[in-house]
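>>> need a 3D model of the sequence below.
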Amino acid sequence: MPELPEVEVVRRGLARWVTGRTVEDVDVLDARSLRRHVHGVEDFRGNVTGARVTDVVRRGKFLWMILEDPDGPRSALAAAPSTALMAHLGMSGQLLIEEPDAPLEKHLKVRLRLSAASDADGTPLPADLRFVDQRIFGGMFVTDLEPTTDGRPGGLGGGSLPLIPRQAAHIARDPLDPAFSAESFHRRLRERKTSLKRALLDQGLISGIGNIYADEALWAARMHYARPTDTLRRPDTLRIVEAVTTVMRRALEAGGTSFDSLYVNVNGASGYFARDLEAYGRAGQPCRRCLSEGRTTLMRREAFMNRSSFLCLFCQPRPRNARA
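Down below sits the predicted model:
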């Protein structure tokens, strides 16, 4: 599954290429990708065609484009948009910006034709936004926006609108969100009484972190995945938050982590952060930090929640009161 940096790379691309443009036409090639839009294909077309994209927002791994209704706002918030086009990438979903005459992708599911627009230097922008999905676990749907419970913006992007799709309202804020509170996260960690990695993977506690970045952050923070959360002191929590934030910012600079051709940005380019992974997938290889400090310690792979955890047992010793 793509994690926060991969989805944020897509959000930034869409924000650049799609914001301010009107959807002039919609072509649905596979209705299965609209299964989350319960009112069907024609209703989807009717909601999207003619709407103007005013911004692109992300919370955790959830991504949505705010739509301005051509007939005017229907929201209770004065002059605010009321609907959003959500895109769930699933296992293999891609949102690609293409020229209309570019060859159609083999697994193209939904095609949006956008109004004409130009880049800052006057170069015309491609007019197709294509949703491609090989495994069909992802999809698109239109949904209403509702006020956020804390009165803060719904996520990263979206200006100052305190609105969020209902389907994303249960998702916690992520460390890159300006409204994320490390203090609140610390309190909830202490209350949860679980293992640290389980907590990091809990999207209702902190969002956007998957298996790869959890392992990378734990290695960077020198903390074992089985550390009980109720033993964490405030400096411990701040250390893991800082590690998660740093790892994700580094991944963003590299365009995300792509192990195959499925995880790409809106231009179809793969990220290359996989080259810089310190923990994930490095079982049997020397821990780079130990090497830099004159030791030869091999990275280990341990079973965890029907998946794997990668760690260095010298840098990340297992606590005596470990939780699975």
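
>>> please make it C-alpha for all contacts and neighbour counts, starting now.
Fine.

>>> how many neighbours does Ala235 have?
Check again: residue 235 is Pro, not Ala. Close neighbours of Pro235, defined as other Cα atoms under 10 Å, add up to 10.

>>> my error: substitute Ala51 in the last question.
24.

>>> tell me who's in contact with it.
Taking Cα atoms under 8 Å, 6 or more residues apart in numbering as the criterion, Ala51 is in contact with Thr22, Val23, Glu24, Leu67, Glu68, Asp69, Pro70.

>>> do Leu196 as well
His224, Tyr225, Ala226, Arg227, Pro228, Thr229.

>>> for burial, what's the neighbour tally of the closest residue to Arg36 other than its chain neighbours?
Nearest residue to Arg36, sequence neighbours excluded (Cα to Cα, 6 or more residues apart in numbering): Phe141, at 5.8 Å. Phe141 has 22 neighbouring residues, counting by other Cα under 10 Å.

>>> other residues contacting the top helix by length along the chain?
Counting by DSSP state H, the longest helix found in the chain is helix 234-253. For helix 234-253, the external contacting residues (Cα under 8 Å, 6+ apart) are 4-6, 8-9, 175-176, 182-183, 186, 213-214, 216-218, 220-221, 257, 273.

>>> quick check: closest non-adjacent residue to Pro147.
That would be Leu163: by Cα to Cα, 6+ apart, it lies 4.5 Å from Pro147.

>>> just to revisit the earlier point, take the contacts of Ala51 and keep only those in helices.
Reading helices off the contacts of Ala51, I find no matches (DSSP H).

>>> ok, of these, which one's closest to Glu278?
Leu67 (40.2 Å; Cα to Cα).

>>> what's the distance between the closest one and Glu42?
Note on Leu67: its distance to Glu42, by Cα to Cα, to the nearest Å, is 17 Å.

>>> also Ala179?
Taking Cα to Cα, one finds Ala179 at 37 Å from Glu42.

>>> looking at those two, which one has more neighbours?
Higher neighbour count among Ala179 and Glu42: Ala179, with 15 against 11, using other Cα under 10 Å.

>>> before we compare anything, build this one as well:
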Amino acid sequence: MPELPEVEVVRRGLEPRTVGRRIEDLEVLDPRILRRQSGGVDRLRGALAGTRMTAAVRRGKFLWWRLADETGQDTGEALMAHLGMSGQLRVRTPAEATAPAASEGPAPDPLRHRRLSLHLDDGTAIDLIDQRIFGGLWASPLEPGADGAPAGLGSPDALLPAAAAGLARDLLDPAADLPAVARALRTRRAGVKSLLLAQDLVSGIGNIYADEALWEARTRFDTPGTALSQRRALAILRAAGEVMERALAVGGTSFDALYVDADGRSGYFARSLAAYGRDGSPCTRCGTVLRRVLHQGRSSHFCPRCQRPVPRSRKDVP
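Below you'll find the predicted structure:
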């Protein structure tokens, strides 16, 4: 599933191609891709009719476009997108009128898995390609964010789609309050990896980057939040932010055909992973063989020497 770095790569690819463009048509090939849209395709067509995209925004793993009407006034709604497990938003130029561009990365068949297309006034199409159809597109009303800061990267103001109102800020958001997030982590008894994945404390982190952050911070996945010191909780959050920044710099992490950027290129951070997917290989820090265990339905990769349980009586033993 695309995580924060992958979704941010997609946003950055879409922003210059979509912001300022008018939506001319909505082409729906598979109505299942609109299952989040109340009222179905007719409701979405109505929300998009005559609108222009004025901003491409991301918070966590959610993307949205701000919409303005023909007079330039904000419509009060956002066009939301979520990539789910296998979704891609791919740019198709007028020169590629019959099909999306040939992939420079391991993309699934774009004709077979194209579910929806947005046709823009310059002839460009934005294709939503989704092999498993867990992603989707839908319109969501805007509402003021609680803290008054910009709603996400690329947002002009604090207006947040209602569909993302319960989503915490992510670690690449300048408005994220890391000390407050660390304090919140320490109030919960669940394992720290589960807390990182919960999205209500901090958003955008999935299985890959949680494992990488915990390896960087020398903390086991099942360490209770209540066993963390403030210093260690902050170290975990900072490690997660740093590893996602590194992933973002190389286009994210692609293991298979299910993640490519807006131009069909794959990311290369898989070559730099220290923990995730490396079970049976030596830890690059101490040489101990890395392990993988199933915990609460998810695989967790860790070093049994570097990432020992935190003693409850001594909360900050490295």
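
>>> buried subset of the contacts of helix 234-253 of the first structure?
4-6, 8-9, 175-176, 182, 186, 213-214, 216-218, 220-221, 257, 273 (16 or more other Cα atoms under 10 Å).

>>> look up how far Leu118 of the second structure lies from Thr98 of the second structure.
Taken as Cα to Cα, the span from Thr98 of the second structure to Leu118 of the second structure is 14 Å.

>>> more crowded one of the two?
Leu118 (18 against 10).

>>> for the counterpart of that one in the first structure, pull up the helix or strand it's in.
Structural alignment (TM-score structural alignment) places Leu118 of the second structure against Leu112 in the first structure. Assigned by DSSP states H and E, Leu112 of the first structure falls within strand 108-114.

>>> how far apart are the helix or strand following that strand and its match in the second structure?
Where DSSP H and E defines the elements, the next helix or strand beyond strand 108-114 of the first structure is strand 128-133. Following the fit onto the second structure, the mean deviation recorded for strand 128-133 of the first structure is 1.0 Å by mean Cα distance after the TM-score superposition for the first structure.

>>> can you list contacts of strand 128-133 of the first structure?
Contacts of strand 128-133 of the first structure (Cα under 8 Å, 6+ apart): 89, 92-100, 105, 107-114.

>>> ok, Arg289 of the first structure to Leu313 of the first structure distance?
Arg289 of the first structure sits 12 Å away from Leu313 of the first structure, going by Cα to Cα.

>>> one more: Leu89 of the first structure?
35 Å.

>>> between those two, which is the more surrounded one?
Using other Cα under 10 Å as the criterion, Leu89 of the first structure and Leu313 rank with Leu89 on top: 24 against 17.

>>> contacting residues around the residue mapped onto the more buried one from the second structure?
Aligned counterpart of Leu89 of the first structure in the second structure: Leu83 (TM-score structural alignment). Residues in contact with Leu83 of the second structure (Cα under 8 Å, 6+ apart) are Met1, Pro2, Lys61, Leu89, Asp130, Phe134, Gly135, Gly136.

>>> Cys286 of the second structure too?
Going by Cα under 8 Å, 6+ apart, Cys286 of the second structure touches Arg305, Cys306.

>>> could you do Met1 of the second structure as well?
Leu83, Gly84, Met85, Ser86, Gly206, Leu258, Tyr259.

>>> so which of these is the most crowded?
Of the contacts of Met1 of the second structure, with other Cα under 10 Å as the count, Tyr259 tops at 30 neighbours.

>>> which residue in the first structure aligns with that residue?
In the first structure, Tyr259 of the second structure lands on Tyr263 (TM-score structural alignment).

>>> my read: its match touches Glu6, true?
Yes - in this structure, Tyr263 of the first structure is within contact of Glu6 by Cα atoms under 8 Å, at 7.2 Å.

>>> how are the strands of the second structure distributed by residue range?
23-28, 52-59, 62-68, 74-82, 87-92, 114-120, 125-130, 136-144, 159-161, 291-295, 298-302 (DSSP state E).

>>> neighbours of the alignment partner in the first structure of Ala198 of the second structure, how many?
Under the alignment (TM-score structural alignment), Ala198 of the second structure maps onto Asp202 of the first structure. By the other Cα under 10 Å criterion, the neighbourhood of Asp202 of the first structure contains 16 residues.

>>> kindly report the same for Ser115 of the first structure.
For Ser115 of the first structure, using other Cα under 10 Å, the count is 18.

>>> that one and Arg198 of the first structure, how far apart?
45 Å.

>>> before we move on, what about Ala182 of the first structure?
Distance, Ala182 of the first structure to Arg198 of the first structure, using Cα to Cα: 17 Å.

>>> what does Glu278 of the first structure give?
With Cα to Cα as the criterion, Glu278 of the first structure and Arg198 of the first structure are 20 Å apart.

>>> same question for Glu105 of the first structure.
38 Å.

>>> try Arg166 of the first structure
Relative to Arg198 of the first structure, and taking Cα to Cα, Arg166 of the first structure is found at 25 Å.

>>> these two: who's more crowded?
Remark: of Arg166 of the first structure and Arg198, Arg198 carries more neighbours, 20 against 14, as counted by other Cα under 10 Å.

>>> so how far is Met305 of the first structure from that one?
Distance, Arg198 of the first structure to Met305 of the first structure, using Cα to Cα: 8 Å.
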